[in-house]
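In: The following block contains a protein sequence and its predicted model.
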Amino acid sequence: MIPAIETNRLRLFAPNKDAFEMYKKFYTDGSASKMYGGPIGLEQAWARLKADVGSWYLSGFGVWVIQLKSNDTMLVHVVFGKVKNDQKN
């Protein structure tokens, strides 16, 4: 199980399928997602979520979502650590 970290205002967690509403709201908003290549459409937001969820299972680490708890807003997502391409050819 991947742990979540919570403060009074924020929640840091690994995304799952229940995070899609946050991803949809974040990635379809041009001002919120401009530093992440947005805005993008719903299908691309779903694909981004699937990739973020999948990285935990394929690599053992992945994206963390930082959520504002007062209104379930995704503020940002981050990866801590060195990311390398470990795909086998």
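Out: Now that the structure is in, tell me what you want to look at.
In: use CA for all of it now, contacts and neighbours both
Out: Fine.
In: Report all helices and strands that the helix or strand containing residue 25 contacts.
Out: Per DSSP states H and E: residue 25 is located in helix 20-27. Judged by 3 or more CA pairs under 8 Å, 6 or more residues apart in numbering; DSSP states H and E, the packing partners of helix 20-27 are helix 30-33, helix 42-59, strand 73-78.
In: tell me the angle that helix makes with strand 73-78.
Out: 80 degrees (axes from the mean of the first three to the mean of the last three CA atoms, to 10 degrees).
In: hmm, back to that, is it possible to get JSON lines of the helices and strands packed on helix 20-27 that adds mean neighbour count and distance to residue 2?
Out: Listed next are those as JSON lines, based on neighbours: other CA atoms under 10 Å; distance: least, CA to CA, whole Å:
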{"stretch": "helix 30-33", "mean neighbour count": "15", "distance to residue 2": "25"}
{"stretch": "helix 42-59", "mean neighbour count": "16", "distance to residue 2": "9"}
{"stretch": "strand 73-78", "mean neighbour count": "17", "distance to residue 2": "15"}
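In: try this one side by side with the last:
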Amino acid sequence: MQGVHAVTVSPVVIPVLETARFVLRGHTLADFDASAAMWGDPAVTRFIGGRPFTSDEVWARILRYHGHWALLGFGFWAIEDRATGQFIGEVGFADFRRPIEPPFGDTPEMGWSLAAAAHGNGVASEVVAAAAAWGDANFTHDRTVCIIAPENGASIRVAEKSGFGEVRRTDYHGSSTIVFERRRGG
């Protein structure tokens, strides 16, 4: 048939990371309901967009995570509790191409989000450290960045504990935000 071409897409291999209490793995279809519940919780999203996400936005997020792994070789992991097998959050890296000044370029941006029940138990510190170590071993970039709302003291503490330092304050979509940077091995 004239004008029809095919593109071969290689299988996406998402590494599995293990910590003492958690497994970081690629998202599966089975994670959708728990992820939608997490992103639909105002306690989770109050510093991330300021409103709960709809189920179609969560679906697009999961597809975006897989797209990052396929196109860029990095992305977000689902966080699974080793003891229960339950999905409790997400952590990883992305290139969101944010309209932020100055731009991040192709520097990987780290992010994390946890179900409210997992807050305050050292989960974020443990999984962010594991993801950052993976980034140190696998990125050619000499730094990673993250952005955090100034009111989000818990995430600021996690970032600082993981080697991120504040580099500037800026505005993103009309809200004040802090840009943090972590040098390789930070």
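Out: Looks like it came in fine. Given the structure is predicted, the values throughout are model-derived calculations rather than measurements.
In: So which bit of structure 2 is the helix holding residue 25 of structure 1 matched to?
Out: The aligned range for helix 20-27 of structure 1 in structure 2 is 32-39, by TM-score structural alignment.
In: quick revisit: what's the closest of the helices and strands packed on helix 20-27 of structure 1 to residue 12 of structure 1?
Out: strand 73-78 (8.9 Å; CA to CA).
In: quick one: the closest one to structure 2 mean distance?
Out: Strand 73-78 of structure 1 differs from its equivalent in structure 2 by a mean of 2.7 Å after superposition (mean CA distance after the TM-score superposition for structure 1).
In: contact partners of that strand?
Out: 22-23, 26, 63-68 (CA atoms under 8 Å, 6 or more residues apart in numbering).
In: against structure 2, where does it fall?
Out: Counting by TM-score structural alignment, strand 73-78 of structure 1 corresponds to 87-92 in structure 2.
In: circling back: post-alignment, the match of helix 20-27 of structure 1 versus structure 1, mean distance?
Out: Stretch 32-39 of structure 2, aligned to structure 1 and superposed, deviates on average by 1.4 Å (mean CA distance after the TM-score superposition for structure 1).
In: buried stuff in that stretch?
Out: With burial defined by 16 or more other CA atoms under 10 Å, the residues of stretch 32-39 of structure 2 counted as buried are 32, 35-39.
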